[in-house]
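Student: Requesting a structural model of the entry that follows:
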Amino acid sequence: MDLSRLPPRNAKGHVHVVVESPRGSSVKLKYDAALQAFTLSRPLPLGVTYPFEWGFIPSTSAADGDPLDAMALLEGPSYPGVVLACIPIGVVRVEQDADDGSGRQRNDRVIAVPVTSPRIEGIRDAVDLPERVRAELQQFFLTAVFFQRKNATLLGWAGHTEAEALIDESTRRAANKKSETEDSVAHEGGKKSEGGG
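Tutor: Predicted structure coming up:
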């Protein structure tokens, strides 16, 4: 099963977050849709671990072309491949250098609360998080890529409404890309048939 093709939301409208790197992991794991397996992306800097569950929202396409990044504030670690039903509470806006050297691009991260998190179930917007927690999350996102050639810059926080809008926009972008790909494949298949294959 290709986890990247799961629906972005469940029947109740909660957002799916596929865990790649669980809380406490000192390495960045990345889901490879072609292999349908998790691969090692890179180790984090010494002493740095993921503070919460890190992963992506399936069937989305962010500005950088990858699925939309998400961090789920689960109280304890889960495992790669676990799917968490979440409520998005905010967005950490990030800008960084594109991998292909084409300039700067956005790489925003959705912050979400799993629906099965009774200790923090009252948090529904990023402003409800303690200021210290927000500051530490910001510092983590910078420290985690310190040795990468990303030159990441934080552009601030946005709340629940902006998170929902970003998810919807990324879902539409993924659907459009899928439609374009299918049209292209159908067009190429038609050409081959016309050629007397």
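Student: switch to C-alpha atoms for all contacts and neighbour counts from now on
Tutor: Will do.
Student: Pretty sure V18 sits against S59.
Tutor: No. Between V18 and S59 there is no contact under CA atoms under 8 Å: 10.8 Å.
Student: okay, those two: which has more neighbours?
Tutor: More crowded of V18 and S59, by other CA atoms under 10 Å: V18, with 28 against 24.
Student: Okay, helices next: where are they in this structure?
Tutor: 131-144, 160-194 (DSSP state H).
Student: out of those helices, nearest to G47?
Tutor: Nearest of the helices of the chain to G47, taken as CA to CA: helix 131-144 at 10.3 Å.
Student: Can you tell me how far the residue nearest the centre of the chain is from R93?
Tutor: Nearest to the mean C-alpha position of the chain, by CA atoms, centre = their mean, lies D69 at 1.5 Å. D69 sits 11 Å away from R93, taking CA to CA, to the nearest Å as the criterion.
Student: Equivalent analysis for P45, please.
Tutor: From P45 across to R93, the span is 22 Å (CA to CA).
Student: Could you do L6 as well?
Tutor: In this view, L6 and R93 are 25 Å apart by CA to CA.
Student: Mind putting the helices of the chain into CSV with distance to S26?
Tutor: Formatted as CSV, these follow (distance: least, CA to CA, whole Å):
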stretch, distance to S26
helix 131-144, 10
helix 160-194, 27
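Student: Let's see this one next, to set against the first:
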Amino acid sequence: MPNYLTLPTTTKGLIRVVVETPRGAAAKLAYEPKTQTFDYRRPLPVGMMYPYDWGFVPSTLGDDGDPLDGLVIHQAATAPGIVIKCDLLGALRVQQTDQDGKVLRNDRYVFAPHKEDAPNELVAEDHVSDRLRGEIEQFFLSSVLGTGKTLKFEGWHGAQDALKSIRKGMKAFAARR
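Tutor: I've put the predicted structure just below:
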């Protein structure tokens, strides 16, 4: 099994996202690099499920010490370990406070699978609609109930600014190696 953390971030201008938790899952799954498995972490609050595939951007590093987070907007559900080549739509800027009171930046990047044959009917070519932004924000607020974490949203980045942040995460990953 490959080490998903070290896959190249981009290919032919597209950004890879490794799916950890597929659309429809009622529990958070996460990649564990030491065992190269996808482990059960915790259930979501009762009645909740992931609205879209959730995972990470390989060969990046965020302020929390983990790869950058990614939500892939599409109709299908995949499975843990699937790698999707995506177009970047933007990012939700998030200030996260952990159980221990540590405050850090933990943005959520939003992607759509690159489709050469048909447009993605859920998103415009280069952004996330205001309605979908509100739904995504509500999901993230609800998903941390009972974890001791709190989230504060600081607005949205468009695709160009989000790409600058991903490049910063790539540099942080390279510097750590």
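Student: follow-up on the earlier one: mutual contacts of D69 and R93 of the first structure, please.
Tutor: N107, D108, R109 (CA atoms under 8 Å, 6 or more residues apart in numbering).
Student: Count residues in the vicinity of the last one, would you?
Tutor: Read it as R109 of the first structure. Neighbours of R109 of the first structure (other CA under 10 Å): 23.
Student: Repeat that for the second one.
Tutor: Counted with other CA under 10 Å, the burial measure for D108 of the first structure works out to 23 neighbours.
Student: is it true that it touches M71?
Tutor: No. Using CA under 8 Å, D108 of the first structure makes no contact with M71, being 10.9 Å away.
Student: how about the helices of the first structure in TSV, adding mean neighbour count and distance to Y50 of the first structure?
Tutor: Output for the helices of the first structure, formatted as TSV (neighbours: other CA atoms under 10 Å; distance: least, CA to CA, whole Å):
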stretch	mean neighbour count	distance to Y50 of the first structure
helix 131-144	14	8
helix 160-194	15	21
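Student: now for the ones you listed, which one comes closest to T153 of the first structure?
Tutor: Closest approach to T153 of the first structure among the helices of the first structure is made by helix 131-144 (7.7 Å; CA to CA).
Student: how much space between the closest residue in space to S59 of the second structure that isn't next to it in sequence and P58 of the second structure?
Tutor: Among residues not flanking S59 of the second structure along the chain, T6 sits closest, at 5.0 Å (CA to CA, 6 or more residues apart in numbering). With distances taken as CA to CA, T6 of the second structure is found 6 Å from P58 of the second structure.
Student: More neighbours: these two, which one.
Tutor: Shown here are T6 of the second structure and P58; by other CA under 10 Å, P58 has more neighbours (26 against 13).
Student: wouldn't that one be in contact with Y4 here?
Tutor: Yes. Counting by CA under 8 Å, P58 of the second structure does reach Y4; the two are 6.4 Å apart.
Student: Identify the contacts common to these two.
Tutor: V18.
Student: distance between the strand ranked longest in the first structure and the chain's centre?
Tutor: What stands out as the longest strand in the first structure, according to DSSP state E, is strand 83-97. With CA atoms, centre = their mean, to the nearest Å as the basis, strand 83-97 of the first structure stands 7 Å off its chain's centre.
Student: That one maps to which residues in the second structure?
Tutor: The aligned range for strand 83-97 of the first structure in the second structure is 83-97, by TM-score structural alignment.
Student: once aligned to the first structure, how far is the matching stretch on average?
Tutor: Once the two are superposed, stretch 83-97 of the second structure sits an average of 0.6 Å from its aligned residues in the first structure (mean CA distance after the TM-score superposition for the first structure).
Student: ranges for the strands of the second structure?
Tutor: Along the second structure, the segments classed as strands by DSSP E run 10-11, 14-21, 27-32, 37-43, 53-57, 68-72, 83-97, 103-105, 108-113, 150-158.
Student: picking that back up, wait, which of the helices of the first structure is closest to N10 of the first structure?
Tutor: When the helices of the first structure are compared by CA to CA, helix 160-194 sits nearest N10 of the first structure, at 13.5 Å.
Student: First-to-last residue distance for stretch 65-83 of the second structure?
Tutor: Taking CA to CA, stretch 65-83 of the second structure runs 21 Å from one end to the other.
Student: Show me what it is in contact with.
Tutor: Taking contacts as CA under 8 Å, 6+ apart, the residues outside stretch 65-83 of the second structure that touch it are 4-5, 16-24, 38, 52-62, 86, 106-113, 120, 122-123, 166, 169.
Student: what about 6 Å?
Tutor: Residues from elsewhere that reach stretch 65-83 of the second structure, judged by CA atoms under 6 Å, 6 or more residues apart in numbering: 17-23, 52-57, 60-62, 108-112.
Student: Name the residues of that stretch that are buried.
Tutor: For stretch 65-83 of the second structure, burial by neighbour count (16 or more other CA atoms under 10 Å) applies to 66-74, 77-78, 80-83.
Student: which one of those residues is nearest F173 of the second structure?
Tutor: For the buried residues of stretch 65-83 of the second structure, the nearest to F173 of the second structure is P67 (8.3 Å; CA to CA).
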